[in-house]
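**Q** Prediction below, plus the sequence it came from.
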Amino acid sequence: MEGMKEEYFKWYSPHLNRDVEMLVFGHAGYPVVIFPTSMGSFHENKDMGLIASAQWYVEQGLIQIFCPESNDRQSFYNKSIHPHERIQNHVAYDKMICHELVERIRLNTSAAKVVVAGCSFGGYHASNFAFRHPGYVSHLFSMSGAFDIRNFMDEYQHDDIYYNCPLEYLPGLQDGELWKMGIVLGTSNWDICFDSNIKLHQILKSKNIQHWFDVRQDRQHDWPLWKEMFPHYLSTIKFD
């Protein structure tokens, strides 16, 4: 066993007009992109033990984990700018993830698609990316995700807000790749995002999109729960 390889990357993003940082874990395997929680750094998922929970998969060469930073401080949580600028900053982040990260991962691995995952607001980012780009995503693992961004937008209306709010645009999507995706919505009956997960579950169910709605009992919206979920969800991937 080669152990868990860790690499640090930093590059200038033309979409964000700033430097972006990322950690990558593993020497080989299926690519897994994990988003941080609200305003989280590129090393948050390592610091909080989520990467260690998947160590066996990484060391076996079954998966390679990519941990990019968030752009939330410039977008949803930046109350000093107009909501139009907030959503445009998020759109730029989506383009960065798509064109600067995921498309390059697909070029450099045998996998034509990636897994996307995230906890809490990272679950939003993972879900939104998966539903916006279903041709690039084989699996979505959302752990206690929140899926409504309207509360960040001060009642401002714009198409880019609608098309980044999965609870609103998902009902109308017809891309066949959605029905091929392995989707897990993880939550608990005590989760502060439980209602949001029920809504997304009901939309997927109404569209006959197969998914696992995993409701755990009497667990808080916090890292101990997510560290249990993540390796369990990785076990649903059919590795070659």
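**A** Looks like it arrived, so ask away.
**Q** make it CA atoms for all contacts and neighbour counts henceforth
**A** Noted.
**Q** before we move on, what SS does residue 186 have?
**A** Secondary structure, DSSP: H, G, I helix; E, B strand; the rest coil: residue 186 is strand.
**Q** do the same with residue 75
**A** coil.
**Q** Would you mind measuring from it to residue 120?
**A** Look at residue 75 and residue 120: by Cα to Cα, to the nearest Å, they are 17 Å apart.
**Q** Same check on residue 35?
**A** Taking Cα to Cα, one finds residue 35 at 10 Å from residue 120.
**Q** do the same with residue 233
**A** 16 Å.
**Q** ranges for the helices of this protein?
**A** Under the criterion DSSP state H, the chain carries helices at the ranges 44-47, 50-53, 55-59, 83-95, 103-108, 121-132, 159-162, 166-169, 194-206, 223-234.
**Q** what's the residue positioned nearest the centre of the chain in contact with, if anything?
**A** Among the residues of the chain, the one closest to the centroid is residue 126, at 2.0 Å (Cα atoms, centre = their mean). By Cα atoms under 8 Å, 6 or more residues apart in numbering, the contact list for residue 126 reads 34, 35, 116, 117, 118, 140, 141, 142.
**Q** same thing with residue 77?
**A** Going by Cα under 8 Å, 6+ apart, residue 77 touches 39, 86, 152.
**Q** also this one, for the comparison:
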Amino acid sequence: MHFAGRVTQRRMTVPGGPRDLQVIRYGHFGRPLLMFPSEAGQAWQPADFGLIDAIAPLIDEGRVTVFTVDTLDDWTWSAYNEPTEERAHRYGTYHRWITDSVVPWIYEELGGRTDIMTTGVSMGAYHAVNMALSRADLFPLAIAMSGNYDPASFRGFGETGDATYFANPMSYVPNLHGDHLAWLRSRVGIVLVVGQGPFEWDPTRALPGTLALAEALSDKDIRHELDVWGQDSAHDWPWWHRQLAHHLPRFV
């Protein structure tokens, strides 16, 4: 099915960032879903590669409203000439843009505050999960497909500190404890989807990365689902179409 419904675009300033970024809304009503593209992708990428069409019936029925965003990956985690800690500081700029600019606009569009789901593919899966785990007050559910959740492994080098630690689920999840952990257990849910086919192991490390995060979440008894698809399920858009269309309907 081809999505032919309402589309709204908004370009926003990123305080401290290198350029303005775009947000695109698909749909007229429904539970909001914040969608992150693949590595260094732009807000139009999910539509151009068919992911919006894959869930078009849910959008047209008013069950979900999708908000896609530009990334700053080329300036943050994919800026491989920069030390890991510098990349993490830059990622913090992007994270704040999402929480301080994009989220209020979503509320404005929908007429009030509401919980927002996140989703993403490849590096976008990392963004979706880290947003949910770090700001579960805003994002209580993430559906993540083919992600690697250890940004320190993204060709990292140099000394790392707090910026990297607090942006890295594979660092902070094992250390969660006390009241905050109890609150996360009651608040957040993570759906981790990955295949066993081409490019899910090498070079993306999506399969081992997904299994590692699932184990870390299990150790902390944080609500999650692990859905491992077969050896034909590749690190590619046609499979992400099927995976999101499979999982999203029960949440909207």
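**A** Arrived safely, thanks for sending. All of these numbers come straight from a predicted model, not from anything done at the bench.
**Q** Could you check how far residue 40 of structure 2 is from residue 63 of structure 2?
**A** 29 Å.
**Q** Same question for residue 8 of structure 2.
**A** Remark: distance between residue 8 of structure 2 and residue 63 of structure 2 (Cα to Cα) = 17 Å.
**Q** Of the two, which one has the most company?
**A** More neighbours surround residue 63 than the other of residue 8 of structure 2 and residue 63, with 17 against 12 (other Cα atoms under 10 Å).
**Q** who touches the more buried one in this structure?
**A** Contacts of residue 63 of structure 2 by Cα under 8 Å, 6+ apart are 29, 30, 31, 252.
**Q** Go ahead and confirm the second one touches residue 64.
**A** It refers to residue 30 of structure 2. Yes - taking Cα atoms under 8 Å as the definition, residue 30 of structure 2 is a contact partner of residue 64 at 3.9 Å.
**Q** more crowded one of those two?
**A** With neighbours defined as other Cα under 10 Å, residue 30 of structure 2 and residue 64 compare such that residue 64 has more, 25 against 17.
**Q** Is residue 38 of structure 2 in contact with residue 123, as I believe?
**A** Yes - counting by Cα under 8 Å, residue 38 of structure 2 touches residue 123, with 5.3 Å between them.
**Q** So what does the residue nearest to the centre of structure 1 match up with in structure 2?
**A** In structure 2, the residue matched to residue 126 of structure 1 (TM-score structural alignment) is residue 128.
**Q** and that match, how far is that from residue 196 of structure 2?
**A** Distance, residue 128 of structure 2 to residue 196 of structure 2, by Cα to Cα: 21 Å.
**Q** Determine which two of the contacts of residue 126 of structure 1 are furthest apart.
**A** The most widely separated members of these are 35 and 140, with 11.6 Å between them, by Cα to Cα.
**Q** Now the common contact residues for these two.
**A** 116, 117, 126.
**Q** quick one: contacts for residue 6 of structure 2?
**A** 25, 26, 27, 28.
**Q** Equivalent analysis for residue 32 of structure 2, please.
**A** Residues near residue 32 of structure 2 by Cα under 8 Å, 6+ apart: 64, 65, 66, 67, 106, 115, 116, 117.
**Q** these two touch, right, residue 161 of structure 1 and residue 88?
**A** No - applying Cα under 8 Å as the test, residue 161 of structure 1 and residue 88 come out as separate, 9.0 Å apart.
**Q** Neighbour count for the two, which is higher?
**A** The neighbour comparison of residue 161 of structure 1 against residue 88 (other Cα under 10 Å) goes to residue 161, with 24 against 16.
**Q** what's the spacing between that one and residue 95 of structure 1?
**A** 15 Å.
**Q** picking that back up, could you provide the contacts of residue 6 of structure 2 in CSV, with additional columns for neighbour count and distance to residue 19 of structure 2?
**A** Listed next are these as CSV, based on neighbours: other Cα atoms under 10 Å; distance: Cα to Cα, whole Å:
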residue, neighbour count, distance to residue 19 of structure 2
25, 21, 20
26, 24, 23
27, 23, 27
28, 19, 28
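**Q** In strands, which of the residues you listed appear?
**A** 25, 26 (DSSP state E).
**Q** quick revisit: and residue 233 and residue 120 of structure 1? Which one has more around it.
**A** residue 120 (26 against 22).
**Q** The counterpart of residue 142 of structure 2 in structure 1: neighbour count?
**A** Alignment note: residue 142 of structure 2 maps to residue 140 in structure 1; criterion TM-score structural alignment. For residue 140 of structure 1, the count of nearby residues is 28 (other Cα under 10 Å).
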